[in-house]
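*Asks:* Attaching a predicted model along with its sequence, questions to come.
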Amino acid sequence: MSAVIVSVAELAAALASPRPPVLLHVGDGAGGLIPGAVPVDLASTLQGVPSSDSDGRRPLPAVDDLQAHARSWGISSASTVVVYDGSGGTQAGRAWWVLRWAGIASVRLLDGGLAAWAAAGRGVTHDVPAPVPGDVTLSPGHLRELDADRAAEYAGAGRLLDARGPQAFAEGHIPGAISLPTRDNLGHDGRLLDADTLRKRFAAFDLDDGRPVGVYCGGGVAAAHEAAVLASLGVDAALFVGSFSAWSGDPRRPISRTPSPEGS
């Protein structure tokens, strides 16, 4: 089991252990839940309310609010947390990043999410558990984040990744950013590509040379997934939480509309 990613087999073994992880399903759970999983609504728990256009669509939640939610999900100070969703982890990556940013040291992303669990013949339920409230104490700043000025500096140095798809990139992006859609980190089955393939993908842009890397998307969700993928390879990427929605909300910021440089 890596410090970032957990497989279906590893999760099943952990859930059967004397100290199972807290399991969070990012989404409404309408398509079913892994038994024991608590549904988590991204919009109401993993983001705050913007106070201006330059905050972006999905600013970070207030830590006190996030702590209350985390306790209601059953998270305590010694908990291991596993997050997943029904879309290959691209939504659950936001939960991974926000919980790690708030100081939960052991958070893992289920490779392939609910689809991989079901494809392995594992059971799915519609029963929603009632967790015993936890006692976790959260604090901000445990992962690196960027504001718009720092994002511009990273882009100018060729170290800022745009995790959106190529069409969104072509329609408008931060000047100097590199198009590397996080969806392309996944295979057709929604699972992560193997580590060697991922390393080659990122190494093509010298992202493993020790220099700082930043990542953004439209509203700080897809980019959080890409940050998790990079972390699984040992690359520490700072997240521009406000992402392009914050950048484009400030009329002083320039916008580039050149195509994706690698034609992705």
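*Replies:* Yep, it's here.
*Asks:* From now on I want contacts and neighbour counts done on CA atoms only, so please keep to that.
*Replies:* Noted.
*Asks:* residue boundaries of the helices in this protein?
*Replies:* For the chain, the helices defined by DSSP state H occupy 8-15, 42-45, 63-72, 92-101, 113-119, 148-156, 166-171, 195-203, 222-232, 243-248.
*Asks:* in the second one, what counts as buried?
*Replies:* Read that as helix 42-45. 42, 45 (16 or more other C-alpha atoms under 10 Å).
*Asks:* quick one: contacts of that helix?
*Replies:* Around helix 42-45, the neighbours that count as contacts under C-alpha atoms under 8 Å, 6 or more residues apart in numbering are 26-27, 61, 65-66, 69, 91, 94-95.
*Asks:* Geometric centre of the chain: which residue is closest?
*Replies:* In the chain, the centroid-proximal residue (C-alpha atoms, centre = their mean) is Gly93; its distance is 2.2 Å.
*Asks:* Not counting its neighbours along the chain, what's nearest it?
*Replies:* Using C-alpha to C-alpha, 6 or more residues apart in numbering and skipping residues adjacent in sequence, the residue nearest Gly93 is His225, 4.0 Å away.
*Asks:* Check Arg144 too.
*Replies:* Ala238 (4.7 Å).
*Asks:* Would you mind telling me which of the helices of the chain is nearest Val128?
*Replies:* For the helices of the chain, the distance to Val128 is smallest for helix 63-72, at 13.2 Å, taking C-alpha to C-alpha.
*Asks:* so how far is that closest one off the chain centroid?
*Replies:* Put simply, helix 63-72 sits 18 Å off its chain's centre (C-alpha atoms, centre = their mean, to the nearest Å).
*Asks:* Run through the residues that contact Ala92.
*Replies:* Neighbours of Ala92 in contact, by C-alpha under 8 Å, 6+ apart: 25-26, 83-85, 109, 225.
*Asks:* Dump those residues into CSV; add distance to Leu186 as well.
*Replies:* Converted to CSV, those look like this (distance: C-alpha to C-alpha, whole Å):
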residue, distance to Leu186
His25, 19
Val26, 18
Val83, 17
Tyr84, 14
Asp85, 14
Leu109, 13
His225, 11
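*Asks:* let's bring in a second one:
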Amino acid sequence: MTSPLLSPRELHEALGSVTVLDVRYRIGGPGGRAEHERGHVPGSVYVDLDTELAAPPGRGGRHPLPDTAVFEEAMRRAGVSDDRPVVVYDDWSGLAAGRAWWLLRFHGHRDVRLLDGAWPAWVADGGAVATGATLPGRRGDFTARPGQLPVVEAEEVLGVPVLVDARAPERFRGETEPIDPVAGHIPGAVNVPTTTNLRADGRFRSPEELRALYAAAGVDGDAAVAVYCGSGVTAVHDIVALELAGIPAALYPGSWSGWITDPDRPVAGPTSGSP
């Protein structure tokens, strides 16, 4: 199996032969374009998560999967081609860039890697820093073919043998809910927060460590696994970790924000949170 990750050193050696996408993003904050222009991996093109990697909010949650044509055009505009490897990164531990990694693979790109350690690791490793806006050297020819990775929809979620909630423990327990209008979690889910996937230096734990981490939560690969989070974005971090551990996992794209749009769906834990 090819690792879903690429180290800063490997990216340094590959520059010029890969397409690099900068997917900086913060929940509730401005887009990452300004941060990109202040400093980025040379040649990397900024991609906006809200407008290019998600559809408008609605019954599908805060970040529904983008329309296929919209995503394909965004990737072509960023220079993505079918026959050229892609590397994605952010400055948020891979929590936003993982969305681009997953979407490209879901739509059929065969060679996509996530920069391990994200932007801080690139800088710490002595990687070159470019400033200003970056335009792709050429328009890409990427052809989106959706359906290449597994997903589960709302009507299937309660039947998933092992359902993983990737949110912070206090949100999972329903003790606090700073974003969505209802607190709690989907009944039957187990909690493996994205923060536990990483070592102190911000890079992913070893496959052996990840297998032990998920096994402790009852995720051992013997039964089908699906992952969700608040809006279907950061859940991919757990999917990356599970892939490193050798455990395939599906994504519930609507996640918690989509689940609670139907008041008839069951909720475990408190049933109200911050508006």
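*Replies:* Noted; the coordinates are in hand. Small disclaimer: the values here were computed from a predicted structure and weren't measured.
*Asks:* Figure out which of the helices of the first structure is closest to Pro181 of the first structure.
*Replies:* Of all those, helix 166-171 comes closest under C-alpha to C-alpha, at 7.1 Å.
*Asks:* chain center to the closest one, what's the gap?
*Replies:* Using C-alpha atoms, centre = their mean, the offset of helix 166-171 of the first structure from its chain centre is 20 Å.
*Asks:* How about stretch 230-245 of the second structure?
*Replies:* With C-alpha atoms, centre = their mean, you get 6 Å for stretch 230-245 of the second structure.
*Asks:* Counterpart of the residue nearest to Arg144 of the first structure over in the second structure?
*Replies:* In the second structure, the residue paired with Ala238 of the first structure according to TM-score structural alignment is Ala250.
*Asks:* Enumerate every residue touching that match.
*Replies:* 149-152, 225-227, 239.
*Asks:* Same question for Arg257 of the first structure.
*Replies:* Residues in contact with Arg257 of the first structure, defined by C-alpha under 8 Å, 6+ apart, are 169-173.
*Asks:* so which of these hold up in the second structure?
*Replies:* Here is what carries over to the second structure from the contacts of Arg257 of the first structure, by both residues aligned by TM-score structural alignment, their matches' C-alpha atoms under 8 Å: 170-173.
*Asks:* Those into TSV, with extra columns for distance to Asp135 of the first structure and neighbour count?
*Replies:* Shown next, in TSV, are these (distance: C-alpha to C-alpha, whole Å; neighbours: other C-alpha atoms under 10 Å):
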residue	distance to Asp135 of the first structure	neighbour count
Ala170	45	16
Glu171	45	13
Gly172	43	16
His173	41	27
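*Asks:* Closest one to Asp189 of the first structure out of those residues, please.
*Replies:* Ala170 (26.5 Å).
*Asks:* Kindly state which residue of the second structure is aligned to that closest one.
*Replies:* Checking TM-score structural alignment: Ala170 of the first structure goes with Arg173.
*Asks:* And the residue lying closest to its match once chain neighbours are set aside, how far from Asp48 of the second structure?
*Replies:* Excluding its sequence neighbours, the residue lying closest to Arg173 of the second structure (C-alpha to C-alpha, 6+ apart) is Gly184, at 5.7 Å. Note on Gly184 of the second structure: its distance to Asp48 of the second structure, by C-alpha to C-alpha, to the nearest Å, is 29 Å.
*Asks:* Check Val123 of the second structure too.
*Replies:* Per C-alpha to C-alpha, Val123 of the second structure is found 22 Å from Asp48 of the second structure.
*Asks:* Which one's more surrounded, these two?
*Replies:* The residue with more neighbours, out of Val123 of the second structure and Asp48, is Asp48; 20 against 16, by other C-alpha atoms under 10 Å.
*Asks:* Aligned to the more buried one, what sits in the first structure?
*Replies:* In the first structure, Asp48 of the second structure lands on Asp41 (TM-score structural alignment).
*Asks:* go on, Val240 of the second structure?
*Replies:* So, by TM-score structural alignment, Val240 of the second structure is matched to Ala228.
*Asks:* Neighbours of that match, how many?
*Replies:* 25.
*Asks:* a markdown table please, covering the contacts of Arg257 of the first structure and showing distance to Asp127 of the first structure.
*Replies:* Putting the contacts of Arg257 of the first structure into a markdown table (distance: C-alpha to C-alpha, whole Å) gives the following:
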| residue | distance to Asp127 of the first structure |
| --- | --- |
| Phe169 | 40 |
| Ala170 | 43 |
| Glu171 | 42 |
| Gly172 | 43 |
| His173 | 42 |
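*Asks:* For Leu21 of the second structure, give me its contacts.
*Replies:* Each residue near Leu21 of the second structure by C-alpha under 8 Å, 6+ apart is listed here: 44-47, 78, 86-89.
*Asks:* Show residues contacting stretch 73-80 of the second structure.
*Replies:* With C-alpha under 8 Å, 6+ apart, stretch 73-80 of the second structure has contacts from 19, 21, 45-47, 52, 86, 135-142.
*Asks:* Identify the residue of the second structure aligned to the residue nearest to the centre of the first structure.
*Replies:* Residue pairing (TM-score structural alignment): Gly93 of the first structure is matched to Gly98 of the second structure.
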